[in-house]
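Enquirer: 3D model of this:
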Amino acid sequence: MSSSRLKKGIFGTVTALGILAVGFVGGWEGKRNVAYRDIVGVPTICFGETRGVKMGDTATDAECATMLGDGLVEFEAGMRSCLRDPDAIPDESYVAFLSAAYNIGQRAFCRSSMARRWNAGDLRGACDALLMWNKAGGRVIRGLVNRRKAERELCLKGLK
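Expert: Next comes the predicted model:
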């Protein structure tokens, strides 16, 4: 089993799947070069990065791109650790799950119905479970509803 489907080889060459993941996740997260508070008040920068961010932080476009790429590889490793046979997940479904893991966190993803259903052999059910993750701060957020619908659509393409 490989350790990453986003990067390959000794030099960490980005794969086509890695490019799809960066484009998909980056498109949903949007980019801000100055730290801001997200919808629940967490300091956030670039493409949704929250780890170690303080209000007043700034980043260049290049730093934001590096943070996103490195973050996706890190979240991919966490996601893979709780999935049975992650290399058997179709590419589109894999990116949808990675997008969700990046957004909700590795721990939450690994405890989710998405992971449980995939591990039980139910890819369609795992894709459908994406729709459950539409809340922040205890309330339904329109942007999360839209993101989860898009992730589910991408996920279901893996069934075809």
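
Enquirer: only C-alpha atoms from now on, for both contacts and neighbour counts.
Expert: OK.

Enquirer: residue boundaries of the helices in this protein?
Expert: Using DSSP state H, the helices of the chain run over 16-29, 61-81, 91-104, 106-110, 113-119, 123-129, 142-157.

Enquirer: highest mean neighbour count out of those?
Expert: Comparing those by mean neighbour count (mean count of other CA atoms under 10 Å), helix 91-104 comes out on top with a mean of 23.

Enquirer: what helices or strands is it leaning on?
Expert: Judged by 3 or more CA pairs under 8 Å, 6 or more residues apart in numbering; DSSP states H and E, helix 91-104 is in contact with helix 16-29, helix 61-81, helix 106-110, helix 142-157.

Enquirer: run the last query once more with 7 Å
Expert: Counting contacts by 3 or more CA pairs under 7 Å, 6 or more residues apart in numbering; DSSP states H and E, helix 91-104 packs against helix 16-29, helix 61-81, helix 142-157.

Enquirer: next, the structure of the following sequence, for comparison with the previous one:
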Amino acid sequence: MNLMAYVDPVGIPTICYDHTDSVKLGQTRSKAECDRLLNEELGEAIHAVDRLVKVPMPDTRRAALGSFVYNAGAGAFARSTMLKKLNAGDVMGGCKELLKWVYAGGKKLKGLERRRTAEAKLCMQS
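Expert: Just a heads-up that it's a prediction; the model follows:
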């Protein structure tokens, strides 16, 4: 968590727990503000997962997909092959799609590779 705004690896002003909406460099937030933003955005991400995934899933998969949506956005998830595969019952295929989402700004990022590997592992648990 960063209480002061910074530029992420692809040049986007970011603060707190990777919050990017309306962030300006030089801006600061308190830990309480960051925690509130995280709770709101995670709630929205989980709501999107619940709305878009049409098949039953364990809490581990829901958490993994919520993490993905928090990071990549509900629109990206809604249009993804990952969602199509999951809703078609191809759990392994859908979860493996997470491993393709490791690029930002056209660059392959180690941090995204680590994140997606962890999400895929969690997604595949039943």
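
Enquirer: can you redo the helices of the first structure as JSON lines with distance to residue 39 of the first structure?
Expert: Listed next are the helices of the first structure as JSON lines, based on distance: least, CA to CA, whole Å:
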{"stretch": "helix 16-29", "distance to residue 39 of the first structure": "12"}
{"stretch": "helix 61-81", "distance to residue 39 of the first structure": "20"}
{"stretch": "helix 91-104", "distance to residue 39 of the first structure": "13"}
{"stretch": "helix 106-110", "distance to residue 39 of the first structure": "18"}
{"stretch": "helix 113-119", "distance to residue 39 of the first structure": "24"}
{"stretch": "helix 123-129", "distance to residue 39 of the first structure": "22"}
{"stretch": "helix 142-157", "distance to residue 39 of the first structure": "10"}
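
Enquirer: quick one: stretch 97-112 of the first structure aligns where in the second structure?
Expert: The aligned range for stretch 97-112 of the first structure in the second structure is 65-80, by TM-score structural alignment.

Enquirer: what about that stretch, how long is it end to end?
Expert: Start-to-end span of stretch 65-80 of the second structure (CA to CA, to the nearest Å) is 12 Å.

Enquirer: hang on, the earlier thing: what's the closest of the helices of the first structure to residue 47 of the first structure?
Expert: Residue 47 of the first structure sits nearest to helix 16-29 of all the helices of the first structure, at 5.1 Å, using CA to CA.

Enquirer: what sits up against the closest one?
Expert: 5-7, 47-48, 69, 91, 95, 99, 147 (CA atoms under 7 Å, 6 or more residues apart in numbering).

Enquirer: just to revisit the earlier point, same list, the helices and strands packed on helix 91-104 of the first structure, but as TSV with distance to residue 126 of the first structure please.
Expert: Below are these laid out as TSV (distance: least, CA to CA, whole Å):
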stretch	distance to residue 126 of the first structure
helix 16-29	18
helix 61-81	14
helix 142-157	9
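
Enquirer: alright, I will stop here.
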